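*Asks:* Model the following, please.
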Amino acid sequence: MSDNPQNDLGDKEPKPLLETLRFEPRMEAHLRESLVILRDDSDDRALRKRIDDVLAGRASLRDLARSADFTAVIDSKIDRAVEEFDAIPEAEREADLQRAIAEAHTPPPAEPPTRRDDPGTW
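*Replies:* Coordinates of the predicted model:
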């Protein structure tokens, strides 16, 4: 298996990790990058494999998110992130928020999807 999960799919475009992100390529890329970071930061071989399977489209993000090993990793990271966030001055937090909003905006598709095309988040 390559380090790049998209390569495991050959020339085929990877399926979105969440169907609702199919029209949000930057959010999809961010989610993939976040999973790669979590995978690379973990010493747990089984968890690394589970994340690789999700990235390669062999397993669902939902199943990963519901797993006890993933939840334990995320819980510890959330606790640490909240502590770090609380230490940031309010003015700096507001500036960071405004910058993130500006960077994350992706224009809507030329033809918005119809309700029939929207499968929902899960």
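*Asks:* Only C-alpha atoms from now on, for both contacts and neighbour counts.
*Replies:* Will do.
*Asks:* Return the distance of the residue positioned nearest the centre of the chain relative to Glu92.
*Replies:* The residue lying closest to the centre of the chain (C-alpha atoms, centre = their mean) is Leu31, at 2.0 Å. Applying C-alpha to C-alpha, to the nearest Å, the value for Leu31 to Glu92 is 24 Å.
*Asks:* Next, the second sequence, to be compared with the first:
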Amino acid sequence: MSGAQGMEPDKAPLMEVLRDDPALAAQLRKSVQVLADHAPDPAMGQMLRQVLSGDKNLRDVFAGTDFPEMFRPYTEAAVAEVAHMTDEEKEASVEQGRSQIDAAYEAARATQSAPASGEVDDDEYFRNRGSILKSEW
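*Replies:* You can find the predicted model right below:
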């Protein structure tokens, strides 16, 4: 995978379906980076770094390896950690996660580029076109 057209590999979404959701794309990229940095198998870490650089496709890596089994110890440890948390700790963790996601969306929204000159932003057009009764139809 070479990333989205015209985007640097470290900015392109890892999955094309996330092209229009930069905050979620950034969250996925961050998660894959954490997995690459802490992979229990050096070969898996290298594959994930290739995904991050755009040399490999995330779906292919996931489908073509024993990915779930390799990371089972990490998921089991996370589940065990949550099981020992109090309700207040869980709620605080949820709120922290929501805040981080909201901040990521705000940052993505602030850095999204406006349409190139000449391009019409359909959402903006429909938001600002006014009433049909006032149009010159």
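*Asks:* What does the TM-score come to for these two?
*Replies:* Once superposed, chain against chain, the TM-score is 0.67 (TM-score structural alignment, normalised by the length of the first structure); 103 aligned residues with a C-alpha RMSD of 2.7 Å.
*Asks:* What's the match for the residue nearest to the centre of the first structure in the second structure?
*Replies:* Using TM-score structural alignment, the partner of Leu31 of the first structure in the second structure is Leu28.
*Asks:* Its match and Glu16 touch, don't they?
*Replies:* No. With contact defined as C-alpha atoms under 8 Å, Leu28 of the second structure does not reach Glu16; the gap is 12.0 Å.
*Asks:* returning to what we had before: tell me which residues touch the residue nearest to the centre of the first structure, please.
*Replies:* Residues in contact with Leu31 of the first structure (C-alpha atoms under 8 Å, 6 or more residues apart in numbering) are Leu17.
*Asks:* Return the distance of it relative to Glu24 of the first structure.
*Replies:* 11 Å.
*Asks:* Also Ser76 of the first structure?
*Replies:* 28 Å.
*Asks:* who has more neighbours, those two?
*Replies:* Glu24 (18 against 10; other C-alpha atoms under 10 Å).
*Asks:* Now the more buried one: closest residue in space, sequence neighbours ignored.
*Replies:* Setting aside the residues directly before and after it, Glu24 of the first structure is nearest to Thr106 in space (C-alpha to C-alpha, 6 or more residues apart in numbering), at 6.6 Å.
*Asks:* Mean per-residue distance, the longest helix along the first structure versus the second structure.
*Replies:* Counting by DSSP state H, the longest helix found in the first structure is helix 68-86. Compared with the second structure after fitting, helix 68-86 of the first structure deviates on average by 1.4 Å (mean C-alpha distance after the TM-score superposition for the first structure).
*Asks:* Output the contacting helices and strands for that helix.
*Replies:* Applying 3 or more C-alpha pairs under 8 Å, 6 or more residues apart in numbering; DSSP states H and E, one finds that helix 68-86 of the first structure makes contact with no other helix or strand.
*Asks:* at 10 Å instead, please
*Replies:* Helices and strands touching helix 68-86 of the first structure, by 3 or more C-alpha pairs under 10 Å, 6 or more residues apart in numbering; DSSP states H and E, are helix 25-41, helix 45-55, helix 61-65.
*Asks:* Would you mark the buried spots in the shortest one?
*Replies:* Yep, that's helix 61-65 of the first structure we're talking about. Leu61, Leu64 (16 or more other C-alpha atoms under 10 Å).
*Asks:* now the longest one
*Replies:* Buried residues in helix 25-41 of the first structure, counting neighbours by 16+ other C-alpha under 10 Å, are found at Glu28, Leu31, Arg32, Leu35, Val36, Leu38, Arg39.
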